[in-house]
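> quick one, structure for this:
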Amino acid sequence: MTQTRASADGGRRAPGRGARRTDLAAFLRSRRERIGPEDVGMPPGPRRRTPGLRREEVAQLAGVGVTWYTWLEQGRPINASPQVLDAVARTLRLDPAEREHLYALAGVTRRPVAVDPAEGLPEDVPAILDRLDPMPAAVVSARSDIIAWNRAYATVFWCVPRVPPSERNTMWLAFTMPPCCNPIANIEEQAHESVAIFRYRYSRHMDDPGWKEFVQRLCAASPQFARLWATQDVAPPRPCDKVFRHPAVGEIAMRSTGLDLTAAPGLRMIVYNPVGEQDADRIAHLLAHPREAAAALPDHRH
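As a prediction, this is how the structure comes out:
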């Protein structure tokens, strides 16, 4: 593993960094001292004067130089890459909260690790989704994979329950569903900004093969997406105005708001708020008359 080099600032520390380095040194020592050599498959060796692993043992297990790790634990002003800190964190068996604390103390910006949808949602999230009815709401990943949704969302974005799980992605559905079956009425108006926001999220996952493969598939499936993706435009996430179309009631105008789930990094809850009373009434009508709503949907397949 490539090590980082000591800072060339002659030992000078930026204002405010001294206290953070002191905290970093104390934190690393405390985490090192709680792990015994037998915990990592190393022989206990001769009698130890202090508990836990020695500094050279941590360095060896993490694949970094002894001098570099010693300086890090001493709070010296050296630089550390996320990859090297990841190795130290694994060696010290840090949990997610401890890892984030380590990166903050080291002054390293680290992207949160996305939750694996297979591991399930935090236990309160499904109940929150249900209680948001009649406001449509869903939980999606950073890549816009639809993980869970409530009854109102399935009623308005009616194609979601009808497609295979591999296609339950808001970007995929928006750009590949033909006009006759696309529940988003203003896709032409929203397309450019949607792709720019998606690139903003993509830039934080560029090393993930799954993201690259998804973009390639979507470019192949949608000439419109491919053309907009080629512009290289990027925009930060923000609330968006969307107009849904349901054959039973017509158009429903809503504003979407994304809420990050702190208990599940990488996931966010999208909540749709009806713009006017007529829009709210149309959602209420669909929910009150599910058979009528279902009977009005297209019965053909693409």
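
> okay, CA-based contacts and neighbour counts for the rest of this
Fine.

> start to end distance for stretch 169-186?
Distance between the two ends of stretch 169-186: 18 Å, counting by CA to CA, to the nearest Å.

> any buried residues in that stretch, and which?
Judged by neighbour count (16 or more other CA atoms under 10 Å), stretch 169-186 contains these buried residues: 169, 171-176, 181-186.

> one more: stretch 72-79?
Neighbour counts using 16+ other CA under 10 Å place L72, E73, Q74, G75, R76, P77, I78, N79 of stretch 72-79 among the buried residues.

> chain center to the helix or strand containing the first one, what's the gap?
Remark: L72 resides in helix 66-73, with elements defined by DSSP states H and E. On the basis of CA atoms, centre = their mean, to the nearest Å, the separation between the geometric centre of helix 66-73 and that of its chain is 32 Å.

> would you do the same for the sequence below? I want to compare the two.
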Amino acid sequence: MSMETDNPLGTFLRDRRSRMDPVAFGFGGGRRRTPGLRREEVAQRANISPTWYTWLEQGRGGAPSADVLNRLAAGLMLTEPEREHLFILGLGRPPEATYKTSGEVTPRLQRVLDAMPFSPAIIKTATWDVVAWNAAAAMVLTDYGKLPREQRNILRLMFTNPGMKAAQEDWRSVARYVVGSFRADAARAGAGAEIATLVEELSRLSPEFESLWRDNYVAGHADGLKRLHHPEHGLLELEFSALAVDGRPELGVIIYNPATPETAGRIQSLMMRRADPSPAD
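Predicted coordinates for the structure are as follows:
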């Protein structure tokens, strides 16, 4: 079996150090047998024992700790995807999540939403703040653009907005599912501290939320069926799918597709009215 197959962690470390310029990091250039940093130089940058680093490259000494891998990632100036790959090779899992979000969505992501004219779609953070939406979402779900930024939160709307509550066919079941999915998303993203204030606020404002939160129910949020009562077009049946955003683990996309021909027709009617709001003669 080749060394690359037998010790992929060592192969990855050797490859990354071979790409680094010694002079740029204050090490003498001179004549070197191989390109990049020496093992002892990587160990120095990562503040670990040169012997331990050598063993890692040679596949000896057992699995490294998460702390050692984080030091190596910093010393080798790995990108976030490279750091995640390092953890998977070294420990068989990604690094523990550390929540961070700018709340900004690129124009490219917005264009993805806008390319679905009859499928409501939103982008939310792990704390369920809605940070982007398309025109169909504004017509069918909520016109987030008319809300203050701090009010564009799915949990806050679900438990404090009477119109949102009235639109749900079985509000209690939907609310339980939403709270369980929210709990799972926040924990997965390492956002426990970030949701504390929202949880405290909603527990104070809504006895229903407080009861559901104390229940500790956890749910997935991959896909399902949503039934909404639109004030003008009646029942809308929507299939939803939750998708991740590559490179932005703190964001998720939810797309709602019409589940029946009747719903598709009603959404198209809504969107046509939006495009031509003038009353008929």
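
> what's the TM-score here?
Superposed pair, TM-score by TM-score structural alignment, normalised by the length of the second structure: 0.83. Supporting alignment: 277 aligned residues with a CA RMSD of 3.2 Å.

> show me the buried residues of stretch 169-186 of the first structure that map onto helices.
Taking DSSP state H, the ones among those that sit in helices are M171, W172, L173, A174, F175, T176.

> output these as JSON lines; include the columns distance to M206 of the first structure.
Below are these laid out as JSON lines (distance: CA to CA, whole Å):
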{"residue": "M171", "distance to M206 of the first structure": "17"}
{"residue": "W172", "distance to M206 of the first structure": "19"}
{"residue": "L173", "distance to M206 of the first structure": "22"}
{"residue": "A174", "distance to M206 of the first structure": "22"}
{"residue": "F175", "distance to M206 of the first structure": "21"}
{"residue": "T176", "distance to M206 of the first structure": "23"}
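
> isn't A293 of the first structure right next to R282, touching?
No: A293 of the first structure lies out of contact with R282 (CA atoms under 8 Å); the separation is 10.7 Å.

> that older thread, the second structure: matching residues for the helix holding L72 of the first structure?
Counting by TM-score structural alignment, helix 66-73 of the first structure falls onto residues 50-57 of the second structure.

> for H229 of the second structure, which three-state class applies?
Classification of H229 of the second structure by DSSP: H, G, I helix; E, B strand; the rest coil places it in strand.

> any chance you could list what contacts the next helix or strand after the helix holding L72 of the first structure?
Sequence-wise, the next helix or strand downstream of helix 66-73 of the first structure (DSSP H and E) is helix 82-91. Residues outside helix 82-91 of the first structure that contact it (CA atoms under 8 Å, 6 or more residues apart in numbering) are 1, 3, 58-59, 61-64, 99, 102-103, 108-110.

> which members of the residues you listed are the farthest-apart pair?
Greatest spacing in the contacts of helix 82-91 of the first structure, by CA to CA: L61 and T109 (23.6 Å).

> more neighbours, these two?
Taking other CA atoms under 10 Å, L61 of the first structure and T109 do not tie; L61 has more neighbours (15 against 11).

> post-alignment, the helix or strand hosting the more buried one versus the second structure, mean distance?
According to DSSP H and E, L61 of the first structure maps onto helix 55-62. Compared with the second structure after the fit, helix 55-62 of the first structure shows a mean deviation of 2.5 Å (mean CA distance after the TM-score superposition for the first structure).

> now that helix: buried residues?
So, applying 16+ other CA under 10 Å, buried residues of helix 55-62 of the first structure: R55, E57, V58, A59, A62.

> packing partners for that helix?
helix 66-73, helix 82-91 (3 or more CA pairs under 8 Å, 6 or more residues apart in numbering; DSSP states H and E).

> export those helices to a markdown table and append columns for distance to L24 of the first structure.
Putting those into a markdown table (distance: least, CA to CA, whole Å) gives the following:
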| stretch | distance to L24 of the first structure |
| --- | --- |
| helix 66-73 | 7 |
| helix 82-91 | 12 |
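
> now for I48 of the second structure, how many residues are close by?
There are 15 residues near I48 of the second structure, going by other CA under 10 Å.

> closest one of the buried residues of stretch 72-79 of the first structure to E38 of the first structure?
Closest to E38 of the first structure, out of all of those and judged by CA to CA, is E73, at 22.0 Å.
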